[in-house]
Structure formats: structure tokens, C-alpha cells
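Peer 1: coords please:
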Amino acid sequence: MLFNSLNFALFFILIFILYWFVTNKSLKLQNILLLVSSYVFYAFWDWRFLFLLIFSTLLDYYSGIKISNAKNESSKRFWFWLSISVNLGFLGIFKYYNFFVTSFADLFSNFGYVLNPKTLNVILPVGISFYTFHGLSYVIDIYKGKIKAERNFVDYGVFVSFFPLLVAGPIERATHLLPQIKKARKFDYETAVNGLRQILWGLFKKIVIADTCSIFVDDIFQNYYNYTGGTLILGAFLFSFQIYCDFSGYSDIAIGVAKLLGIDLIINFKMPYFSRNIGEFWRRWHISLSSWFRDYVYIPLGGSKGSQFKSIRNILIIFILSGFWHGANWTFIIWGLLNALYFIPSFLMKNNRKYVGNSFQSGFLSKIKEVFDIFITFGLTTFAWIFFRSNTLTDAVGYLKGIFKPSDFFNIHTALTYEVSIRPLFISIFIFLIIEWYYKNEEVIFTKSCDTRTATFFKYICYIFVIISILLSIRNQSTSFIYFQF
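Peer 2: Okay, here's the model as predicted:
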């Protein structure tokens, strides 16, 4: 059930009515409704994997209680490692087993040994990386004494499987989401309006920009050997906007839907393409995953408190793990490694935290320098996205070689070979960037105070443009979100 589909619209309208008009006087009934609706939502993808989700939830729920009740350290460690091992085991089997066995066979083939490993012919359960990380953080926090085990299964089940974030995040923490689930919720008009604004902006990013970009990106990356260098650069540029608008669009819709239910989810993106260095980019991009690896991998490894060698080692580990989290492919690992190599010089020069917050410098020369830094950061990020998007390392290298082909570099002819013109897409991206820049200091688009007629006029012009663009871009079949595959 896709957020950008009629099925989800009807599903959510029904849930909204039941939530606020039928079960609104009982928190227990509201949470039962959320849990049941989340399981129904997940079953729409593949009902067989619903049992895996329920099993994972039961395991972490029971393990959390056992860890809290443990009389000695050995018992505590047993339940902790049981939960961790089983969760990572499921993730390893479904997501990484084939990668490891084929990589192992390829390694031996280089030495003349031919192996024929057995691979698993199973599909990846949607959302497994996200709900597994929910459970892992919960159990780790209990083990470290940061939180107490949740005794109410329904409340814990909602935390793990809350349908807006179930299949593609953001990755929530029990310290933030569970207290909201356990607290009575009242409908707030202003919060609901902000939620609708965020849903609208998310649909614009997904339907108008991401889905239109995909028409050109899919063809260019699949047939890179037929295109000129200029066209390949265009393909990489469009993929940068496709993946950002696709994933952040999903996050916006998820956060907006949660707001309509009186629940506040963490912000997952903060205009990352306005970042002035890689350190700032990773504080603005997929924030819930970056902070997860920081808190549960980087800091436990020692963070930046040890020697410079250990700090660099830790940086390499979390970036490579971040790449590997995205998929069982060497392309993702190289993507993570590239971002680590971008980040390390900034870390060594101690300016990786130079830009904290949303403030931008005043003064003409300072602004010019920041604009230049934004372009450089975007260029480096786009280069890395080529590996992320390519199916294999061979394709990625071939794509890069194609960029530097000397013949007909500026013959960008893709716009002439498609039923959909590329010009409206460029206009949409340009206006999209203007809107994001205007609201860059706000957590939610369109919430800036309209204290002047000009600001009010701009806001309503944006509304009109966004709504018309969505209506003109809707296709017969809804397209899936990129991060469902992770």
C-alpha cells in the first residue's frame, strides 16, 4: 500500500475517522487500532512476512522484560545477545546471505577454485532494516539502563510497527516515541494543518520530481554506453534529486500522517543539498540513520576520543556500515567509503562541525563562498550517487568512463527521445529549490510566519503551484519508493 495511492488515502481516512471519532475516549482502544491497522498495512505488501514482524516484536518485547528482571549479569547478557543475534540473523539471511556466499565464491575463483554456492531465492521483507533497527535500539537502551522495559505489548508493538514509519522510517527511538504512545492524545487543529502541509509537500517531491526524474534516470543508467558525457552528467544530477525527493518525500508524508494522529516523529531531512561541507550534509541527510550509527556504533567504538588513527578507523566503519545497510552490493560499500573519504579531511582539519544549525553567513563575500561550498558539496555527493545507483561496480566504472568520452560531450539529446519533456522537470526543480531555500530555517515547509502581504502572496502561489503540479503529474499507476528495497 503506497502513500501515493488511492488505496492508502481510503485506508487512512477510515483509520482517521475511527481514531478520532470512535476510539478517541480510550487510549487503549486507540493503540489497539494503531497496532491492528499497522499489521493490515504491512500485510498489504506480503502477508507471509507479517509473521516475521510479529515474531521480531515478540522476541524484543520478551527479551526487554527478561533483561530488566535479570538477577545477575550473565542472565542479562544472555537475553541481550539472544535478541541481537536473532535480529541480525534474520537481517543477514534475508538481506546479506546471497551477497556473502557469492562474494566468497568469487574470491576463491580468483585462485582457480570453482565453487557453486547455493543461494536463497527469497524476496527481501519490506521494511526489515527499519523495524530491526527499532528493536535493536530498544534492547540496547534497556541493557545499558537508559530505559525500562515496556510491559504493555500493544504499546510496544505500536512503537515497532507504527504504519507511517514501518517500511521506510524514520528510525525512531523508544525514548522519543513510546512516551507519546502511552500518553493520551487530543486532536490539535494547528498540528493537523502542519501535517497536511507536510503531506502535500511530500507528495509534490515524490510525484512531481522523483517520479519524473526516474523516467530519464532509469534509461540513462541502464543504457549509459549509448549516451554522451553531458547526458551522463545530467543522469547523475537528476538521480541526486530523484533519491532526495523520493526518500524525503516519503519521510514528509510519514511525519504528516503521524501528526494527523497526534504523534510527533523525528525530522529525517533538513535540506541536505544546501550543505556547505560533507559533515553538514550528514547532519541533514537521513538523520535518523546517521544518529543511530553514531549512538550505537561510533560512540561505543570510542568515537573521536581516542587516537587519531582510532577515530579515522571508527569513521570508516560507520560509513561503510551505512553503505552496507542500504544493500548487499559492493556499489553501496564503495558509496559509503567515498563519503568517508570526503569526511575524513574535514575531520582532520576540525571543521566537520563548522556548520551546526541552519544559520548562514551574512555579508556578500561570505555568501558567495557559501554558495561555492554548496556547489562543491553537491558535486561530491552526486559523484558518489553514481555508485549508489549503478547495478554493479562494472556499470559504475563504465558510467564514469563514459562521462569523460571526448566526442559530442555537450550533445544532451535525451529530452528529444521521451514522451515526457524534460523542460518542465527543470522548471519544477528550480522552483522546488527556491521554495526550500525560502523555508530553509523551518522544520516544515509553508509554516513560516506570513507577517507581510508579500510573504502571504508567496505562500499561496506556492500552494497553487504545488497542487497543480501534482494533479498534472499523477500517472495511472503509483510508483514505489526507492527505500522500500532497503
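
Peer 1: for the rest of this, base every contact and every neighbour count on C-alpha atoms.
Peer 2: Will do.

Peer 1: could you pull out the buried residues of the one helix or strand Leu50 maps to?
Peer 2: According to DSSP states H and E, Leu50 maps onto helix 50-69. If you call a residue buried by 16 or more other C-alpha atoms under 10 Å, then helix 50-69 has these buried ones: 50, 53, 56-57, 59-68.

Peer 1: contact partners of that helix?
Peer 2: Applying C-alpha atoms under 8 Å, 6 or more residues apart in numbering, the external contacts of helix 50-69 come out as 39, 42-43, 75-77, 79-80, 82-83, 87, 128, 131-132, 135-136, 138-139, 142-143, 148-151, 153, 156-157, 160.

Peer 1: apply 6 Å and report the result again.
Peer 2: For helix 50-69, the external contacting residues (C-alpha atoms under 6 Å, 6 or more residues apart in numbering) are 43, 76, 79, 139, 149.

Peer 1: which of the residues in the following helix or strand past it are buried?
Peer 2: Counting by DSSP H and E, the element after helix 50-69 in chain order, helix or strand, is helix 73-91. Neighbour counts using 16+ other C-alpha under 10 Å place 76, 79-80, 83-84, 87-88, 90-91 of helix 73-91 among the buried residues.

Peer 1: next, the angle helix 50-69 makes with helix 73-91.
Peer 2: 160 degrees (axes from the mean of the first three to the mean of the last three C-alpha atoms, to 10 degrees).

Peer 1: quick one: contacts of the helix or strand that helix 73-91 is followed by?
Peer 2: Reading on from helix 73-91 to the C-terminus, the next helix or strand found by DSSP H and E is helix 97-109. Contacts of helix 97-109 from elsewhere in the structure, counted by C-alpha under 6 Å, 6+ apart, are 115, 119, 328.

Peer 1: want to put them side by side, so please do this one too:
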Amino acid sequence: MIFTSSVYAIFLAVVVTAYWALRQRQAQNLFLLAASYVFYGWVTPWFCLIIAAATVTAYGCCRGMAAFPDQKKRFLLISLCVNLGLLALFKYFNFFIESAQLMLGALGLSVQPAVLRLALPAGISFYTFQLVGCAVDTYRGQTPVRKNFIDFALFTSFFPLLLSGPIERANSLLPQIEQDRRWAWNIFNTAWPLLLGGLFKKLVIADSLAFYADKIFMLENPGPLLLLVGTFAFSIQIYADFSGYTDMVRGSARLLGFELTQNFNFPYFAISPSDFWRRWHISLSTWIRDYIYIPLGGSRQKSQLRHAAALLLTMSICGLWHGAAWTFVLWGLYHGLASFVYATLGFGGRWRPAGKLGTAAAWLLMFAVIQFGWLIFRAPSASWLAAALWTPAPVTADMHIAAAVIAVHCAFHLLPLGLLALAEKKFPPLLRSPVYALLLLLTVLLRSEAGQDFIYFQF
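Peer 2: Okay, the predicted model is just below:
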């Protein structure tokens, strides 16, 4: 973790105060850039060299596309190779080497390949995709080339979103960086509910349920009942953890006069895989759609086989983006297969079932699909998952009691989460204040003592 929550709160307060004391936009941007590098390099200073190299490469190649239009493709390839190469080196080199070693071992060949002992730079998956998207949009002529390097560097390293997104598009964030910003009390009034709601989701819900999920998934063979309840606990944990993080990021950015992408839209209300990916980690799912799935042909493929191949390849990349492990690849392939099955049956795209009964049935089925996906995602390894599914431990009376206790605890944490969602969606601003006051009280009283890093920091 870069900062503890208390240190981050102090850092944010100091930055916001000093930032608004500056009146000139370029001074504000330069200060934010310096603050972002201090934030990023606080624990591991050499991380700053990696993000600086990625930024300089992308900036130079975008400028090169403008200066030499006949060489646009060459500059795009350079930018992609450097940025994706850095990501592959730090995140996937050892994974692919070890996987190749296992495959050769299965063929009877014993090799001892070199393994790099490199720390994974925080947030590299997020800012790499952000820079790749900017380079591709510049190549397509969808994003004007920027001359101001400070503005471009701030686009890459803006500290609120640096560690775990959202993955912002150049056409959304850069214009905000380039425009004048003035303090208004409405900025604070709209920022603090996001910060408070995100803090509650993380400290009270996610960290509390992490205890149960971690304990269950550490068991050698938890059995089907505990596995079911542990998966349900993790599904709530990861949603509260990541959406809570995103709320705090958006609140922090809003205190500085920036509006970031909404990353979640009630994902567990989804009725189909395509509906789920329009609601879950929206900035990543739209990035995957625009820069991988559509260029592969998307749903316009002439044959079902090619459409299936495009979906499976797209979602396997999405899974691998989350981490260098086969469980993530399997999770991506699983979602790709589910998307293909739904689309083949005519339940893809913007499909909606008829009537309340049909909607309830579609929701229940999709919720089960999502839960099984989280089981794959959270499994410690592919071999552990196979053993848990194919040779489950027998169910005992103790398991029934433990499962019931955990299920009740999960349901208890769903109540304030539902109240927060209802307040955000239905309540007028005046009636939201008592809800947030209650959340503040509950955060103080119920916060988990075993604080944990945000789940998506590891990606």
C-alpha cells in the first residue's frame, strides 16, 4: 500500500488546501503533477522512473503522429511496444516462463529458466491501458495531439486514480486538465458523500467480510456448503471494496475540481452477461470493448465460430489483465463463454425479459452465473479449484452452523449497502444527509480492526 488511510487523508487535505491557494491553472497542474509523483514514489521511488518512461514514450509518439502523418502507424507501434512491453516485463514475464517450464516438464524436458525478481509497479495495469487508449485514439484521429507535456504527464499520473483507476479516456480527462478551475462550496458538498460512502463500504463491509472469505478459501477442501457461502461473502466483499475505492477516488478528484468516470452501476442487478459488463468496472469493460473486442470484429462476425473466438480471446485478455494466474484466465474464458451462450440464445446485447416474473428469473440465473465466476476468480489456484469442485469434502453439522452464521453476517452487511444505494438513487439531497450521518456513526462503531489493502491494488 502506498499510504495508510490516515496518512492519505492528511496528504489529501494538504494537497487540496495548497492546490486551491494557487490561482493559475498551469501552476495548479504542475503542483498536482509533483504531488502525484510524491504520492506514487513515497514507498518505492523507482516506480516513478517506470511511469515517467511510459509517459515520455506515449507523449513523444503522439507528437510524432502529428508531425509525420505518413509514419503514424510506426509511432503507434513504438508506443504500444514500449508501454505493453513494460507491463509484460513486470507483470507477466515470470508467469509465462513458469508456465512454459511446466509444459516442458510435462513433456519430459527439464529446464531451469531465468526468473526476474522484480516488484510489480503499483497501478501499472491501469496507467498502461490509459496511455494505450490515448495513443490509439490519436492514431485514429479521435483525440487531438497535446503539446503541453505537463498536462499530458498529469493525465497519466493524476494521483486519485493512479493506483486502481478508473481508466480514464484522453477525451474525458485531458479537457478537464486544460480548463480553468475555481473553488466553489458545491465541490465539497458533492465530494464528501462519495468519500464517506466509500470509506464505509471499505472499512465496515469489505474488510469485515474479508475475514470469512479468506478463512474459507484458505481451507484445503472447504466442502460445497462453505464454498457457496465463502463465494457469496467474497462477491459482496469485492464489490464493496472496489466500488468503495472508486467512490473515494471520485470524491478525492471532485475536491480538486475533476469529474471521473462512474465505474459501477448496480452490477448484481444484471440480467445477462452483457448487462453485467455494462455495470461492473465500466471503465475497463468499455476499454476492452473499444480496443480489443470491436477491432477483432465483435458481434459483426459472419460465423458463430469467429464470434465465439473473438469473445473468448477478448475475455481471456480481460482475465489476464487482472493478474498473472491461470485462475484469472479461466475466469475470463468463463465469462466469454457465458456471453457467447447468452448471445446465441438471443439474450445478449440490450435484451430485456418480458414481465416481472421473467425479469426475476433472468436476474436469479445471472446472479448464479456471476457467483460461480467469483469462485473461479477467488480460488487460490486452478488445482485447488478442481479439487474443491470434483472431490468435495462431506457436509457436517459444524459446516451448517458456520455457513448459517456467515450467511447472516453477509445479509446484515447488505442492509446498509442497500440503504446507501437507495439514498444515492432515490433520495433528494436534503434527505441524504441523515443517511450519511448514520454511515459515519456506523463506520466509527463497526469498522473492522483488521484493515486490508484494496483488492484491486494487486492488479
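
Peer 1: report the TM-score for the pair.
Peer 2: Comparing the chains after superposition, counting by TM-score structural alignment, normalised by the length of the second structure, produces a TM-score of 0.94; 458 aligned residues with a C-alpha RMSD of 2.3 Å.

Peer 1: format the buried residues of helix 50-69 of the first structure as TSV; extra columns: distance to Phe269 of the first structure.
Peer 2: As requested, those are arranged in TSV below (distance: C-alpha to C-alpha, whole Å):
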residue	distance to Phe269 of the first structure
Leu50	29
Leu53	26
Ser56	28
Thr57	27
Leu59	31
Asp60	28
Tyr61	30
Tyr62	33
Ser63	32
Gly64	30
Ile65	34
Lys66	36
Ile67	34
Ser68	34
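
Peer 1: max pairwise distance over those residues: which two?
Peer 2: In the buried residues of helix 50-69 of the first structure, the most distant members under the criterion C-alpha to C-alpha are Leu50 and Ser68, with 27.3 Å between them.

Peer 1: quick one: which helix or strand includes Thr212 of the first structure?
Peer 2: Of the helices and strands defined by DSSP H and E, Thr212 of the first structure is found in helix 211-222.

Peer 1: show me what that helix is packed against.
Peer 2: If contacts are counted by 3 or more C-alpha pairs under 6 Å, 6 or more residues apart in numbering; DSSP states H and E, helix 211-222 of the first structure sits against helix 229-260.

Peer 1: average offset of the helix it packs on relative to the second structure?
Peer 2: Taking mean C-alpha distance after the TM-score superposition for the first structure, the mean distance separating helix 229-260 of the first structure from the aligned residues in the second structure is 1.0 Å.

Peer 1: angle of that helix against helix 211-222?
Peer 2: Counting by the same axes, to 10 degrees, helix 229-260 of the first structure points 140 degrees away from the direction of helix 211-222.

Peer 1: for Ile78 of the second structure, see how far away the aligned partner of Arg185 of the first structure in the second structure is.
Peer 2: Alignment note (TM-score structural alignment): Arg185 of the first structure maps to Arg181 of the second structure. From Arg181 of the second structure across to Ile78 of the second structure, the span is 35 Å (C-alpha to C-alpha, to the nearest Å).

Peer 1: please apply the same query to Gly251 of the second structure.
Peer 2: Between Gly251 of the second structure and Ile78 of the second structure the distance is 36 Å, computed by C-alpha to C-alpha.

Peer 1: again, but for Leu86 of the second structure
Peer 2: Counting by C-alpha to C-alpha, the separation of Leu86 of the second structure from Ile78 of the second structure is 12 Å.

Peer 1: Gly346 of the second structure too?
Peer 2: 41 Å.

Peer 1: and stretch 268-276 of the second structure, how far out from the chain middle?
Peer 2: A distance of 17 Å separates the centroid of the chain from that of stretch 268-276 of the second structure, by C-alpha atoms, centre = their mean, to the nearest Å.

Peer 1: should've said stretch 133-142 of the first structure
Peer 2: Counting by C-alpha atoms, centre = their mean, stretch 133-142 of the first structure is centred 19 Å from the centre of its parent chain.

Peer 1: contacts made by stretch 158-175 of the second structure with the rest, please.
Peer 2: Here stretch 158-175 of the second structure makes contact (C-alpha under 6 Å, 6+ apart) with 36, 122-123, 126, 130, 134, 249, 283.

Peer 1: in helices, which of the residues you listed fall?
Peer 2: When DSSP state H is applied, these are split such that 36, 126, 130, 134, 249, 283 fall in helices.

Peer 1: tell me which of the residues you listed is nearest to Lys425 of the second structure?
Peer 2: Nearest to Lys425 of the second structure among these is Val249, at 19.3 Å by C-alpha to C-alpha.

Peer 1: which one in the first structure is aligned with the closest one?
Peer 2: Residue-level alignment of Val249 of the second structure against the first structure, with TM-score structural alignment as criterion, gives Ala254.

Peer 1: distance of the residue with the largest distance to the centre of the first structure from Thr119 of the first structure?
Peer 2: No residue in the first structure has its C-alpha farther from the mean C-alpha position than Gly112, which lies at 41.0 Å (C-alpha atoms, centre = their mean). In this structure, Gly112 of the first structure lies at 21 Å from Thr119 of the first structure, with C-alpha to C-alpha as the measure.

Peer 1: over to Cys245 of the first structure?
Peer 2: From Cys245 of the first structure over to Thr119 of the first structure (counting by C-alpha to C-alpha), the distance is 34 Å.

Peer 1: now swap in Phe347 of the first structure and tell me
Peer 2: Distance, Phe347 of the first structure to Thr119 of the first structure, by C-alpha to C-alpha: 41 Å.

Peer 1: quick one: which of the two has more around it?
Peer 2: Neighbours were tallied for Phe347 of the first structure and for Thr119 using other C-alpha atoms under 10 Å; the higher tally belongs to Phe347 (18 against 12).

Peer 1: all helices for the stretch 351-459 of the second structure, in order.
Peer 2: The residue ranges that make up the helices of the stretch 351-459 of the second structure, judged by DSSP state H, counting those that start in this stretch, are 355-378, 382-390, 397-426, 429-446.

Peer 1: show me what counts as buried in the second one.
Peer 2: It refers to helix 382-390 of the second structure. Residues of helix 382-390 of the second structure classed as buried by neighbour count (16+ other C-alpha under 10 Å): 382, 385, 388.

Peer 1: can you check the third one too?
Peer 2: Judged by neighbour count using 16+ other C-alpha under 10 Å, the buried positions of helix 397-426 of the second structure are 399, 403, 406-407, 409-410, 413, 416-417, 420, 423-424.

Peer 1: list just the nearest of these to Ala9 of the second structure.
Peer 2: Of all those, the one sitting nearest Ala9 of the second structure is Leu420; the distance, using C-alpha to C-alpha, is 22.2 Å.
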